[in-house]
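J.: Pasting a predicted model and its sequence here:
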Amino acid sequence: MAYPASTFTKLRVGLLVGAASVATLSPAAAQDLGGPADAPAIIVTGTRQLDRSAADTVAPVDVVSGSELQNQAPNDIGDAIRISVPSYNVSTQPISDAATLVRPANLRGLSPDNTLVLVNGKRMHRASVIAFLGGGISDGSQGPDISVIPSIAIKQLEVLRDGASSQYGSDAIAGVLNFILKDNADGIELTAKYGQTYKGDGENYLFGANVGLPLGDAGFLNLSAEYGESNATDRSVQRDDAAALIAAGNTAVANPAQIWGQPNVNDDFKFYANAGVDLTEDITLYAFGNYASRNVDGGFFFRNPTNRGGVYAGPMVDPVTGFASTAPNAVPSILVGDLSINTAGDCPAGIPLTQGGGLIPNPVVLAAVTANPNCFSFVELFPGGFTPRFGGDVEDYSIATGVRGKVLGAIDFDLSYRHGRNKADFMIRNTVNASLGPNTPTEFNPGGYSQTENVFNLNLGYEIPLGTGSVYVAAGGEYRDEEFTIYAGDLASFELGPLAQPTAAFPFGQGFSTSSNGFPGFATNSAGSSKEDNKAAYLDIEADLMEALTLQAAVRYEDTKSFGNTTTWKVGGLYKLSDALRVRSTYSTGFHVPTAGQANVINVTTQFSNGMLQDEGTFPLFSAPGLIAADYIAAPVASGGLGGTRPTLGPERADSFTAGVAGEMGRVTFTIDYFNIKLKDRISRSSAIDFPAALCYLANREGVANNCTSTFTPPTAQLLTQLANANVIDRADFTGFEDLTAFTFFNNDFDTRTQGVDFVLNSRFALVSGGTTRATLAINYTKTDVTNVGDTLNSTRVRQLEEGLPRWKGFLNLTHEQGRFRGLLRVNYFGKYFEAHLEDDTLPIFAKAKMTVDAEIGYEFIDNFELAVGAQNLFDTYPTLNPWRGIVGAQYGERSPFGFNGGSWYVRASAKF
């Protein structure tokens, strides 16, 4: 349902005035509050002690309450964290292949898999999805899927803003997110929410429930579930090429031909259980686990019916007959396939594009092709082109169990096991396998990925009294294994059909592409499982040497199956200058090991390059295509190579430094922390390299006839056929790669330095009639510099890494409770940033800084029943317009840190019993 603009004008003004009046009533005298600011929360992240407060940690830890994450507009917890933690960024993924299913997120400007995610202090398993299209910063990342966590299940989120590899292992370079689950043994909480954008699309709803149950007299079982759906949005304009087709008379072209917006998220179910029972006074048995599933459906790029390679684009032909021609009057054509396949000349080479400015096929030749059962062109099936729809089903589950407590009256212990699995089954529809001609399906199952992990942990701790202080010594070990699996797609999704197969009449096929167009299926040579394991031991010491001084030191040894071993360490200290002022600092080393998926994945995706769509493959370095790629990169320029360094894949290593001040001034608390993270040999997906050129290098080296010249490179399918016929390659190793124009691989190819400042201020004000107002001001500045550029990182990627996220981000949040009223008013700031439209820095979007406002008013009509109305982006702010929007129809850049949907409203009802 769409509403007139005047309705939303009134809504915006009403929300703003109401929220502001509730959230900013006049302060009363200080004595009305009866004391200083709220007591700091007790945290378990970044420390092994059980009673450490966030104010007394040697490294900064932010604590976000579960109610803050829940009382917001987004249904996805990642979006909620984005507006609660300034250094956390996640963007909408409108056309990003599998990244649309599991969106990559960034903490402190680093890759998603540089942040360790914990649940109840235990490592969360990774998602199965690898973000091949990650906007430069996230390219090739494989992080956890936190969207499977229902916000109603969270007691609090602890964000450790410090390197912690020596404490927790691989990945904890940017920091740690630790989701603490609710553990109440009684009570019921119910919530229901509905909302949509001001434009009337993006309708969404969410139902949630949390139930606490006793387990005997000494235990609890806490259950949480959410179910919801979010409809797609559309912020597109018509593409220039599609508009030209319509103007020329092609009435089959859709308007818009390609949709840019958030995808549909259907049947989004999330469940978490958390349980514990005291076996004795000193020993507790605990368990927690989850199950989640959802379906995601989004759009892809438009396939132009005049020039999409491998489907429509034909050779230069005679404008009257359609037969191939090199004459001066030759014109472009639409590709025609000869279904007889064994006799050439039955059909014209193409349907001439001679009418409507060369955009409409010659009707005489088109009619002749349609009438001839031996001839076929895809304008017969899709005269207006087509736009694939891509998505899939995501399923995620885990179970953790353990026992913790004290033994021998003084030794703390925690013995645990956690198993987790994430699986993505992909789907693509409204597309074709062009090589199958008229027999192609239009919907395919391209296969999928799964990620399975097992983690065993033993943690021990003992406190040693020392004068007026104490020393807490912790030690332990961990064993972790992971398995990444690729599932083959259905045969049609990767099949080399008759219109692409070499025959005597067509020795290099007929120019039609293989596989499901847009997202080729995983062939049988791509399917299989890859395993990796890690073994670790650590020692962690915290010493309260005196009331004013806390020191911390940790060391960890970790041994990996494929990438050797490493030792990381950390030292830190906190000194209380007074009861109200503390200084703190840490220095640590860290590391991140390639995942089994990054080391072994095989994938083909469609990218926009040089004004055209191209298929781009990703290979393991040890595979047959990967070895060719490595040889080509390392070969001297004189012999046809790139003259670079042979690529390798191994761990990335970090050096991190923090220094900060934390203090209190009456009812105001503040922290300001500087951080500096030097990351060496970063793991990432390389920039694209010309695949036919690499095959030409191989053909030249092996003396295979290939027709390669400095100005002409034969198509990939032709080169593969020639190399296979000469026994240089095994053709089976390249199934599904016949249409590739570029390739990438995972390697270590650049270094970065990321530094910045986090500032957080919290205050509590006295209000008339006993109300409570809290204010939070949080500001983050993050700057990344690429300090060493290797052979496979292009200028676009460098600029994306350095400027792809806002350097400045922050918010001012006011909440107020007054009797039965509750109000929220938040002002968000997002600094300027750069976006390479279509991953091309010659199409720059210089996005300006923007401010958005969120507001919510809640009223408790009867005891424990509340109705709230709110708005996200109250004043309907949009990111900077895309100056290149006519190319593919994207009205705004897709990397906006606050999305591109504009304003939205919602209503929420909640009850507690």
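T.: Good, I have the coordinates. Numbers count the residues shown, from 1 in each chain.

J.: CA atoms for contacts and neighbours, from now on please.
T.: Fine.

J.: List the residues that contact the residue positioned nearest the centre of the chain.
T.: The chain has Pro104 as the residue nearest its centroid, 1.3 Å off, counting by C-alpha atoms, centre = their mean. Residues counted as contacts of Pro104 (C-alpha atoms under 8 Å, 6 or more residues apart in numbering) are 90-91, 112, 131, 134, 138, 141-143.

J.: Now the two most distant members of those.
T.: Greatest spacing in these, by C-alpha to C-alpha: Ser91 and Gln142 (15.9 Å).

J.: quick one, which of the two is more surrounded?
T.: Gln142 (26 against 21; other C-alpha atoms under 10 Å).

J.: what's the spacing between that one and Gly109?
T.: Look at Gln142 and Gly109: by C-alpha to C-alpha, to the nearest Å, they are 16 Å apart.

J.: Name the nearest residue to Leu761, sequence neighbours excluded.
T.: Phe670 (4.2 Å; C-alpha to C-alpha, 6 or more residues apart in numbering).

J.: Who are the packing partners of the lengthiest strand in the chain?
T.: Taking DSSP state E as the criterion, the chain has its longest strand at strand 443-466. Packing partners of strand 443-466 (3 or more C-alpha pairs under 8 Å, 6 or more residues apart in numbering; DSSP states H and E): strand 411-429, strand 469-487.

J.: Nearest to Ser65 among these would be which one?
T.: Of those, nearest to Ser65 by C-alpha to C-alpha is strand 411-429, at 24.9 Å.

J.: Spit out the contact partners of the nearest residue to Lys809 once chain neighbours are set aside.
T.: Using C-alpha to C-alpha, 6+ apart and skipping residues adjacent in sequence, the residue nearest Lys809 is Phe830, 4.8 Å away. Contact analysis of Phe830 by C-alpha under 8 Å, 6+ apart lists 806, 808-810, 849-851, 897-898.

J.: Equivalent analysis for Ala55, please.
T.: Ala55 touches 40-41, 662, counting by C-alpha under 8 Å, 6+ apart.

J.: Got another one to weigh against that:
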Amino acid sequence: MSGGIAHAANASSDASADTQDDIIVTGTRRSDRTAAESLSPIDVIPAKALETVPSSDLNDKLTRLIPSYQVQRNTVADGNIFFRSATLRNLSPDHTLVLVNGKRRHRSAFIDVSQLGAQAVDIAQIPSVALKQVEVLRDGASAQYGSDAIAGVVNFILDDRPGVRAYAQAGQYYAGDGENYQFGINAGLPLGDRGAINFSLEFTDNARTARNDQNLAAQALVDNGGLYGSAAFYQDAIRDPVQRIGQPKLRNYRSFVNAHFDLTDDVSLYSFGSYSTSKGANDFIWRNPETTGFFNPLPIWGDWTLRSVYPGGFTPNFQASSKDIDLVAGLKGKLSDNFAWDLSGRYGRNRIRYNIDNTINASLGPDSPTSFFAGSKSQSEYGANLDLTWQPEIGLSQPLTVAFGGEYRHERYRAGTGEPASYALGPGAAFGYPGGSNGFFGTDPTQAGTFGRHSVAAYVDVDAQITKSWEVDVAGRFDDYSDAGSAWTGKIATRYELVRGLALRGAFSTGFRAPTPGQANLTNTGQQPSPDGSVIITRGTIPSINPVAILRGGRALKPERSVNISGGFTYAISRRANLSVDYYNIRVKDRLGISANFTLTPQERADLVASGVTLAQGLDTFNFYVNGFITRTQGVDAVLSYEIPVNAETTIGLTALYNYNKTRITGSNPGVVSPLRRQALEDRLPHHKASFTIDATHGRIQATLRGTWASAWTQPFFDNVAINQRFGSEAFLDASVSYAVTPAIKATVGVENFLNNYPDRELRLASLGARYPIYRPYEADGGRYFVRLGVDF
């Protein structure tokens, strides 16, 4: 089975071969641990399994292959259009710790204020061609790794093999758009006989998709004309559709280098690093020239009106470009046969620049440009780790494993100003005309700044194989943050093999996550339509200690804390059939999120403007971060795998995955947590998700059929949650066939969602022309076919 996935139950034979007998490095300090023997559920996804999903985004690949891993597609949501944050077990995206080769990955500069308020790692910046495998620990691990590991850990293991592996892929949706081109190459070279270096480069180019009809108000002007133009006039002035709702235009360059060199027999030097860039563009909501107030003339500008610039209204075009760099270097070795050490340092930085064109600063009138640089955001981090492992013989079934060490981290968030016109309040502001670049307000000097913190930590982790059948692991960690105080966390996990092939396992742990400097100091604006689609509402997120936020219950932010309980079993039904079932219960106290949306009074608006927060001039509502929730997330993960050797040339592999997940708010801060936030936490994702994969190999031919099913969910969009739409369950089928032209060259043709399924039609936002939900847990673009040519020398 060339694309097999090794889950905690077991691995298929070929998948095991691909992953060195399924040896794992995540969630354990031992060097002989396999996924089947893990004390907590672990998925091992080999590189060949990633190839079976045609998407160029690593998030989409993992969503197809891991049942409790989900990523949202938000088609009208500022930066969230381009920077998609994934969730594990329906917790916040920044409740999952992301590692590369076991080292912490830096966060993105993007902070998602449209949903859960997360500032997470941008996994899409990691090229899949650079990977040997992905290990996903589905259990709390703060005591082992520190802040952020409340839901679990995703560890990307870089390829270090010699040789050359490359691919080229092209695809397109049934609808004739969304053309996708990908190219990747991975080359491994020896460094004499003491080391190796591995280079990876990946390029992806994704065209837009549009799954919408014409805006009803725009269509009415084209059909009937209006007060300021005839039907014939608007037929020439209005594009069809005036805005495109779907996936954005997005281009990425991603690269990785991974190297190691043995300085002596006992000391090795290692280093790995990445550099990537991305650039995307997408439409915002169309501004109606007949009903939008700032199209009307003002006495101060004589006969000039905005209709002379945009006679058919305008649709702002929003763009984001990102540069991402990460570098890790270290030394590791042995002081003796049973004492190993690892000393490393790391640096990471992500910088995002925002631009918006085909828009206006309405308060500047005829003096306004139509294109703006709206500012930048950057996140930089550096740190150092010392990890020590001692394995003494004390008379147990295996040597005791005692791991201990420490960590230093520093992180800094910076908001850079936009050009003055992107945030200026011009003379039209006195008449109520909004200032700043319409659609995305530029960062002004009062919002700009640099905010940082540092932390130190120490940990100890003891793993004891008490008998051949019984293993216990106990871990403890202390973290101290300069801005968030200190925290003790602990974990105890155990596994007991009742009879050969049948084992029980369970864990109890505490965890925490410190709010980031970016979340504590963010000022941001966003826009969305009113329930009837006739008005565009501007919302701002302000710091929780802003005087206006304090009036509505804002306070200084504090760390989130969790208690995780899990338990389950693994059962080797036969040598080729395996089953694992795990239950989890995660309670998060002081959970961080976005408050309710509050309306500014005229006095509050004036006070904000007077204090320098000029964006308040155009704000309709505002919100802020708050530790306002206590949540409980419960669920079950189940994995069944079965391998059928038909004959010497034919093998069939079957894998079935299932996740049940339910989050409930068990406590909240009245007046701060709104019904909309409750709905977003509890119902924005399906409670049930299941998939099956049939992977068959016959000689040179390999075929894969994968089905994915998700249950019903609710789109949390409007403050009046009673009108938010619930969407029914949906199923998707993917299929691909590969042929080995030679042992080194393989050609693949495939179809994703070959039944061309779509979710239920959008009802509440149909006036905008939206056919399908604009916030959704899966793509809604229909079927896509692709061809791929791969080489492996």
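T.: Great, that's in hand. All of these numbers come straight from a predicted model, not from anything done at the bench.

J.: returning to that earlier point: so how far is the longest strand of structure 1 off the chain centroid?
T.: Computed by C-alpha atoms, centre = their mean, to the nearest Å, the chain-centroid distance of strand 443-466 of structure 1 equals 19 Å.

J.: coming back round to it: can you tell which of the helices and strands packed on strand 443-466 of structure 1 is closest to Val237 of structure 1?
T.: Val237 of structure 1 lies closest to strand 411-429 among these, at 22.6 Å (C-alpha to C-alpha).

J.: Onto which residues of structure 2 does that closest one map?
T.: Using TM-score structural alignment, strand 411-429 of structure 1 lines up with residues 339-357 of structure 2.

J.: which position in structure 1 aligns with Thr26 of structure 2?
T.: For Thr26 of structure 2, the residue aligned by TM-score structural alignment is Thr45.

J.: Can you report how many residues lie near Thr468 of structure 1?
T.: Neighbour tally, Thr468 of structure 1, other C-alpha under 10 Å: 9.

J.: Go ahead and confirm it touches Glu547.
T.: Yes. Counting by C-alpha atoms under 8 Å, Thr468 of structure 1 touches Glu547, with 7.5 Å between them.

J.: Show me what the longest helix belonging to structure 1 is packed up against.
T.: The residue-count maximum for a helix in structure 1 (DSSP state H) belongs to helix 5-23. Where contact means 3+ C-alpha pairs under 8 Å, 6+ apart, helix 5-23 of structure 1 is packed against strand 808-818, strand 821-830, strand 850-862, strand 865-872.

J.: distance of the residue of structure 2 most remote from its centre from Pro369 of structure 2?
T.: For structure 2, the largest distance from the centre (C-alpha atoms, centre = their mean) belongs to Gly302, which lies 49.4 Å off. Going from Gly302 of structure 2 to Pro369 of structure 2 by C-alpha to C-alpha gives 19 Å.

J.: one step back: take the contacts of Ala55 of structure 1 and write them to a markdown table, including neighbour count, secondary structure and distance to Phe519 of structure 1.
T.: What follows is the contacts of Ala55 of structure 1, written out as a markdown table (neighbours: other C-alpha atoms under 10 Å; DSSP: H, G, I helix; E, B strand; the rest coil; distance: C-alpha to C-alpha, whole Å):
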| residue | neighbour count | secondary structure | distance to Phe519 of structure 1 |
| --- | --- | --- | --- |
| Pro40 | 13 | coil | 50 |
| Ala41 | 17 | coil | 47 |
| Ala662 | 23 | strand | 51 |
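
J.: before we move on, the earlier item: in strands only, show me the contacts of Pro104 of structure 1.
T.: Val90.

J.: Contacts only, for the residue mapped onto Asp282 of structure 1 from structure 2.
T.: Here Asp282 of structure 1 is matched to Asp266 in structure 2, going by TM-score structural alignment. Shown in contact with Asp266 of structure 2 (C-alpha under 8 Å, 6+ apart): 333-335.

J.: Give me the distance between Asp266 of structure 2 and Leu191 of structure 2.
T.: Asp266 of structure 2 is 17 Å from Leu191 of structure 2, by C-alpha to C-alpha.

J.: coming back round to it: can you give me every residue that contacts the match of Thr26 of structure 2?
T.: 61, 121, 158-160, 176, 178.

J.: Report the secondary structure state of it.
T.: Here Thr45 of structure 1 takes the coil state, with states given by DSSP: H, G, I helix; E, B strand; the rest coil.

J.: one step back: superposed on structure 1, where does the match of strand 411-429 of structure 1 end up, distance-wise?
T.: Its matched residues in structure 1 lie on average 0.7 Å from stretch 339-357 of structure 2 after superposition (mean C-alpha distance after the TM-score superposition for structure 1).

J.: Stretch 633-641 of structure 2 too?
T.: Superposed on structure 1, stretch 633-641 of structure 2 shows a mean distance to its aligned partners of 0.6 Å (mean C-alpha distance after the TM-score superposition for structure 1).

J.: In structure 1, what range does that stretch match?
T.: The aligned range for stretch 633-641 of structure 2 is 754-762, by TM-score structural alignment.

J.: ok now that stretch, how far from the chain's centre?
T.: For stretch 754-762 of structure 1, the distance to the chain centre is 24 Å (C-alpha atoms, centre = their mean).

J.: Quick one: residues contacting the alignment partner in structure 1 of Tyr413 of structure 2.
T.: Under the alignment (TM-score structural alignment), Tyr413 of structure 2 pairs with Phe484 in structure 1. Under the criterion of C-alpha under 8 Å, 6+ apart, the neighbours of Phe484 of structure 1 are 128, 449-452, 529-531, 596-597.

J.: neighbour-wise, which of the residues you listed leads?
T.: The contacts of Phe484 of structure 1, ranked by neighbours (other C-alpha under 10 Å): first place Ser128, 30 neighbours.

J.: Just give me the match in structure 2 for that one.
T.: So, by TM-score structural alignment, Ser128 of structure 1 is matched to Ala109.

J.: measure its match to His454 of structure 2 for me?
T.: For Ala109 of structure 2, the distance to His454 of structure 2 equals 17 Å [C-alpha to C-alpha].
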